[in-house]
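> Okay, predicted coordinates and the sequence, questions at the end:
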Amino acid sequence: MVEIKTPEQIAKMRAAGLVVAAMHRACAAAAVPGATTKDLDEIAAKVLADHGAKPNFLGYGGFPGNICTSVNDVVVHGIPDRATVLRDGDVISIDAGAIVDGWHADAALTVFVGSGHAAELHELSRVTEESMWAGIAAVRKGNRLVDISAAIEGYIRRQPRPAAGKYGIVEEYGGHGIGSQMHMDPHLLNYVDKRRGRGPKLVPGFCIAIEPMVSLGTPRTHVLADEWTVKTDDGSWSSHWEHSVALTEAGPLVLTAPDGGREKLAGYGVTAAPDPLG
């Protein structure tokens, strides 16, 4: 079952999305050499409290953090702690979520710590982020879920191959429905699997978290003994980008982007829906 939201519910998700955007701004600014991932988690907690929002990660399945902090070859679900000290040259995915009046938003971005990163890491992040936006641009009335997957995979496959040999589109994890819960149907693959069919039709009120995860090597991953931290099998570094998106009668609204997605979607010839919060 796919939960279809009313315009009023989408407005509450937009409010949660703006809190997530504020969490990202604060955490990205603090992701400097010498900071611990626990420092970032405490900053995220303060932003949530300042906005009167609740965390949707903390306690989810026993997860101990307000955000996920995934460094270098950690793809997703990295646990914030005092022991992980950011170093110059690291790359970190900051995955954050918030709840406002019972409605959820969820987003992630890749941040470069310090300077001196290899060009292929910048390109990896760019390819991952742009594949997300290609997927968001496919959130249109009449399309189906598979059209989002095809847009993401198609964008990545069209890019020049990195020096490492290929981009690995992580297979075990993907996007998800979002709304009255953080993770809901449908599950969104970041590639096309013809065995799964075309998926549900996209209609106004459909909300989805789109989150490609791409490595500079294998698409395969494993989970560490903490039962959360996901690493690439070959130790290759990865990038992770995510936005929560609502389809409205007027088109897609990127709930977790400060401008609702207007600027980036324009580059794909798509007009973002008006912001219900003005």
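Cool, got the structure. Residues are numbered from 1 along each chain as shown.

> For the rest of this, base every contact and every neighbour count on C-alpha atoms.
OK.

> how about residue 238, what does it touch?
If a contact means CA atoms under 8 Å, 6 or more residues apart in numbering, then residue 238 has 72-75, 124, 213-216, 232 as its contacts.

> and of these, the nearest to residue 6?
residue 213 (29.9 Å; CA to CA).

> Please report how far that closest one lies from residue 110.
10 Å (CA to CA, to the nearest Å).

> Now tabulate the contacts of residue 238 in a markdown table and tack on neighbour count, distance to residue 131 and secondary structure.
Listed next are those as a markdown table, based on neighbours: other CA atoms under 10 Å; distance: CA to CA, whole Å; DSSP: H, G, I helix; E, B strand; the rest coil:
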| residue | neighbour count | distance to residue 131 | secondary structure |
| --- | --- | --- | --- |
| 72 | 19 | 20 | coil |
| 73 | 22 | 20 | coil |
| 74 | 28 | 20 | strand |
| 75 | 27 | 16 | strand |
| 124 | 21 | 11 | helix |
| 213 | 27 | 10 | strand |
| 214 | 29 | 10 | strand |
| 215 | 29 | 13 | strand |
| 216 | 25 | 15 | coil |
| 232 | 25 | 20 | strand |
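
> ok, structure two:
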Amino acid sequence: MIEILNSTELPRAKEAGALVADILQTMKSRSAVGTNLLDIDQWVKAMIVGAGAVSCYVDYEPSFGRGPFGHYICTSVNDAVLHGLPHDYTLADGDLLTLDLAVSQGGIAADSAITFIVGESKAPESVALISATERALSAGIAVAGPGARIGDISHAIGTVLSEAGYEINTEFGGHGIGSTMHQDPHISNTGRPGRGYKLRPGLLLALEPWVMVDTAVLVTDADGWTLRSATGCRTAHSEHTIAITDDGAEILTLPTTT
């Protein structure tokens, strides 16, 4: 299903996006050396419930997971990159932490992810990973607009990631979003320009470039959810939900405060 929002639904999408972004920024500020992933999950739950919103993850049970997910946020550390199941782990200095969050408010969902380094140790490899995904995300957003095609976004993202020297996995990528978290169209992190669905005003897309240092192969943890690099290398993931407008694209998942 590809869903096009109308003028009354877009304000609710903006509210959901701002909530997601604010929660992620709050969790980033609280994620220090010694913080437990399970505490992050509970803090997120409290913020979602306090806002009168609904988690997209607690009851999430797709074919590729061992569901339901049962938690409120994905917490992926170091070699984990996607669908990190919160567990009893205490963050250490230099850990690379990805927080991925989707929330529904007023019946519209928004989805975003950030990767950052915990503590004071800033390994160049980790800094480079984060930078590549953020630049790829910006490139994808820059080409999104009415009349553009999904392949244009994929090509823009893939060009940045490839030029940075990373292999690209095409199993998981971006997606449409709206009244449900995951919708068509699928947005691969590499592709050919001029191909695929033509973008229209009112379409919401979640763009999410992610990479691993030296592989494109994923392995699944025993928890049935957490996806890690097959070589144990570090990973990073950046994501925004955007709305296609009459003259371009608007990022919905920007925090209201910094």
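Now that the structure is in, tell me what you want to look at. All figures in this text were calculated on a predicted structure; none of them were measured in a lab.

> Give me the TM-score for these two chains.
Superposed pair, TM-score by TM-score structural alignment, normalised by the length of the second structure: 0.93. Supporting alignment: 250 aligned residues with a CA RMSD of 1.4 Å.

> any residues in contact with both of residue 213 and residue 110 of the first structure?
239-241.

> By neighbours, which of these wins?
With neighbours taken as other CA atoms under 10 Å, the top of those is residue 239, carrying 32 neighbours.

> That residue -> the second structure?
Aligned counterpart of residue 239 of the first structure in the second structure: residue 236 (TM-score structural alignment).

> and what of residue 147 of the first structure?
In the second structure, residue 147 of the first structure lands on residue 152 (TM-score structural alignment).

> and that match, how far is that from residue 192 of the second structure?
With CA to CA as the criterion, residue 152 of the second structure and residue 192 of the second structure are 7 Å apart.

> Please enumerate the helices of the stretch 51-200 of the first structure.
119-137, 145-158 (DSSP state H, counting those that start in this stretch).

> Output the longest helix belonging to the first structure.
Longest helix in the first structure by number of residues (criterion: DSSP state H): helix 7-30.

> And it against the second structure, how far off on average?
Compared with the second structure after fitting, helix 7-30 of the first structure has a mean deviation of 0.9 Å; criterion: mean CA distance after the TM-score superposition for the first structure.

> tell me what that helix is packed against?
helix 37-50, strand 91-100, strand 103-112, strand 243-248 (3 or more CA pairs under 8 Å, 6 or more residues apart in numbering; DSSP states H and E).

> got a list of contacts for that helix?
Under CA under 8 Å, 6+ apart, the answer for helix 7-30 of the first structure is 40-41, 43-44, 47-48, 51, 53, 94, 96-101, 103-109, 111, 179, 205, 244, 246, 248, 255-258, 276-277.

> just stretch 62-75 of the first structure next, same as before
Contacts of stretch 62-75 of the first structure (CA under 8 Å, 6+ apart): 37, 41-42, 44-45, 55-59, 76-80, 90-97, 213, 228-232, 235-240.

> May I see the buried residues of it?
Buried positions in stretch 62-75 of the first structure, judged by neighbour count with 16 or more other CA atoms under 10 Å: 63, 65-75.

> Dump these to CSV, plus distance to residue 86 of the first structure.
CSV is the format used below for the buried residues of stretch 62-75 of the first structure (distance: CA to CA, whole Å):
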residue, distance to residue 86 of the first structure
63, 21
65, 17
66, 18
67, 16
68, 14
69, 11
70, 11
71, 8
72, 10
73, 13
74, 13
75, 16
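
> what's the matching range in the first structure for stretch 211-225 of the second structure?
By TM-score structural alignment, stretch 211-225 of the second structure lines up with residues 214-228 in the first structure.

> Spit out the contact partners of the spatially most central residue of the first structure.
The centroid of the first structure falls nearest to residue 242 when counting by CA atoms, centre = their mean (1.7 Å). Contacts for residue 242 of the first structure (CA under 8 Å, 6+ apart) come out as 95, 106-109, 129, 132, 209-212.

> are any of the residues you listed buried, and which?
Buried among these (16+ other CA under 10 Å): 95, 106-109, 129, 132, 209-212.

> so how many other residues sit close to residue 8 of the first structure?
Neighbours of residue 8 of the first structure (other CA under 10 Å): 10.

> what range in the first structure does stretch 125-135 of the second structure sit on?
Stretch 125-135 of the second structure covers residues 120-130 of the first structure once aligned (TM-score structural alignment).

> Residue 115 of the second structure matches what in the first structure?
Under TM-score structural alignment, residue 115 of the second structure pairs with residue 110 in the first structure.

> whoops, I mixed them up, residue 94 of the second structure
Per TM-score structural alignment, residue 94 of the second structure is aligned with residue 89.

> Adding distance to residue 262 of the first structure, write the helices of the stretch 51-200 of the first structure out as JSON lines.
Converted to JSON lines, these look like this (distance: least, CA to CA, whole Å):
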{"stretch": "helix 119-137", "distance to residue 262 of the first structure": "11"}
{"stretch": "helix 145-158", "distance to residue 262 of the first structure": "18"}
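
> residue contacts, the closest residue to residue 155 of the first structure other than its chain neighbours?
The shortest distance from residue 155 of the first structure to any non-neighbouring residue, by CA to CA, 6 or more residues apart in numbering, is to residue 131 (5.4 Å). Residues counted as contacts of residue 131 of the first structure (CA under 8 Å, 6+ apart) are 151-153, 155-156, 212.

> What remains of those residues once you look at the second structure?
With the contact criterion set to both residues aligned by TM-score structural alignment, their matches' CA atoms under 8 Å, the contacts of residue 131 of the first structure that also touch in the second structure are 151-153, 155-156, 212.
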